[in-house]
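The following block contains a protein sequence and its predicted model.
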Amino acid sequence: MSSDSNDYGWDESRGISLLAKLRSDLKQAMREHDDDRRNTIRQVISEFPKLTVPITLESGKKSTRLKKDEEITDDDILGVIAGLVKSEKTTLELQKKTSSPYLEILNSYLPQPAGADEIRAWIAANIDFASFKTPMQAMGPIMKHFGKKADGNLVKKILAGQSD
């Protein structure tokens, strides 16, 4: 029924900005009366006013203004979605649940996280532990490379294993 370009979710290889994909998915969800998806995407978009740019007013005062659509980057939106995922996981933990349709939909827009094997392989190829006093000091370059794709706690565990 739907082609690849109309599938919900996003990844960088699609060649479309995350903002454009969210907007097209919202229209599709409304047409298909998919309330869970529609409400989730609206929740993400409702967080955009938190995305601001620092400015200096003529009086010299520091302030911020909202980012215009063309200024909103995929990383900005991924940060918003990651924040919503974190708060939903906390809520589900309190309810003794493991997942919800809302969480599943949010996760479909996040890049797939780097696995432990991928992180270990990159560390082996790129990190010289002799140049660090402790393995934990390699955390910075590793997180800089993987960005939001790597879970900091997983990287810490891998590095802790290096010091054995």
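Received the coordinates, thanks. Everything numeric here is computed off the predicted structure, so don't read it as measured data. Numbers count the residues shown, from 1 in each chain.

C-alpha only now, for contacts and for neighbours.
Fine.

Which residues does the helix or strand containing Val80 contact?
Using DSSP states H and E, Val80 falls within helix 74-94. When contacts are defined by CA atoms under 8 Å, 6 or more residues apart in numbering, helix 74-94 is touched by residues 17-19, 44, 47-48, 51, 98-100, 103, 106-107, 109-110.

What is the distance between it and the centre of its chain?
The chain centre lies 8 Å from the centre of helix 74-94; the measure is CA atoms, centre = their mean, to the nearest Å.

Would you check how far apart the spatially most central residue of the chain and Ala125 are?
Closest to where the C-alpha atoms of the chain average out (CA atoms, centre = their mean) is Leu78, at 3.3 Å. Distance of Leu78 to Ala125, computed by CA to CA, to the nearest Å: 28 Å.

next one: Gln95
Separation of Gln95 from Ala125 (CA to CA): 42 Å.

Kindly report the same for Arg31.
Taking CA to CA, one finds Arg31 at 48 Å from Ala125.

likewise Asp117?
Using CA to CA, we find Asp117 at a distance of 12 Å from Ala125.

what's the answer for Leu103, then?
34 Å.

try Glu47
39 Å.

helix, strand or coil for Asp117?
Under DSSP: H, G, I helix; E, B strand; the rest coil, Asp117 falls in the helix class.

another one to put next to it:
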Amino acid sequence: MVMIKDRIREDMKAAMRSHDAARLSTIRLLLAAIKQREIDEQIEAGDEDVLAVIGKMVKQRRDSVEQYRSGGREDLAANEQAEIDVLSTYLPQQLSDEEVAAIVEEAVAEVGMTGMAAMGKVMSVVKPRVNGRADLGKVSALIKARLTA
């Protein structure tokens, strides 16, 4: 099975050959972020690590898009959105809201606790199941809503 990092490197070569400057720039940023994580944590980044880096980069760019749009800078928001589109190609298929809700329900049943005291335990069960396939901020809000209901 091809590792995500290898696929990213191949895509970088393809972007160089096709003179796709925007895609090449985004891929280089991604590879630099992966390399930085490898150096910081003194590890060889596996698929889980790479997905975490990509997820973090996508989240940062989504926040930037919101800020640029609220500031009336649609041109900068479009650039950030283009980067999100490139980065998203490396993420696994995103879970639907219904699928995430079902996973949360399973986790709450597994933990067998209710109330906000169970938040950490439920999140620790849900996180590995949705990692890279759902926005953890939304998942956390869903868990909180479920536990306080």
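Cool, got the structure. This is a predicted model, so every value here is computed, not measured.

Superposing both, give me the TM-score.
The TM-score (TM-score structural alignment, normalised by the length of the second structure) is 0.74; 137 aligned residues with a CA RMSD of 2.7 Å.

More neighbours: Leu103 and Ala125 of the first structure, which one.
Taking other CA atoms under 10 Å, Leu103 of the first structure and Ala125 do not tie; Leu103 has more neighbours (19 against 8).

can you confirm that one is in a helix?
Yes: counting by three-state DSSP, one finds Leu103 of the first structure located in a helix.

Just give me the match in the second structure for Glu47 of the first structure.
Matched to the second structure by TM-score structural alignment, Glu47 of the first structure sits across from Ala33.

tell me which element its match is part of?
Using DSSP H and E, Ala33 of the second structure maps to helix 21-41.

so how far is that helix from its chain's centroid?
For helix 21-41 of the second structure, the distance to the chain centre is 15 Å (CA atoms, centre = their mean).

now for it, which elements pack on it?
helix 4-17, helix 47-70, helix 74-88 (3 or more CA pairs under 8 Å, 6 or more residues apart in numbering; DSSP states H and E).

do you know which of the ones you listed lies nearest Val126 of the second structure?
Among these, the nearest to Val126 of the second structure by CA to CA is helix 47-70 (15.4 Å).

Which positions within the closest one qualify as buried?
49-51, 53-55, 57-59, 61-62, 64-65, 68 (16 or more other CA atoms under 10 Å).

Give me the contact list for stretch 119-134 of the first structure.
Stretch 119-134 of the first structure is contacted from outside by Pro135, Ala138, Ile142, Ala150, Val155, Ile158, Ser163, using CA under 8 Å, 6+ apart.

Kindly give a single PyMOL line that selects the buried subset of those residues.
Entered in PyMOL, the line below selects the buried ones among the contacts of stretch 119-134 of the first structure, by 16+ other CA under 10 Å:
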select buried, resi 135+138+142+150+155+158
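
Out of the contacts of stretch 119-134 of the first structure, which is nearest to Arg37 of the first structure?
Set against Arg37 of the first structure, the nearest of these by CA to CA is Ala150 (25.9 Å).

Aligned against the second structure, show me the partner of that closest one.
In the second structure, Ala150 of the first structure lines up with Ala134, judged by TM-score structural alignment.

And what about its match, helix, strand or coil?
coil.

Make sure it is actually in contact with Leu95.
Yes: under the criterion of CA atoms under 8 Å, Ala134 of the second structure makes contact with Leu95 at 5.9 Å.
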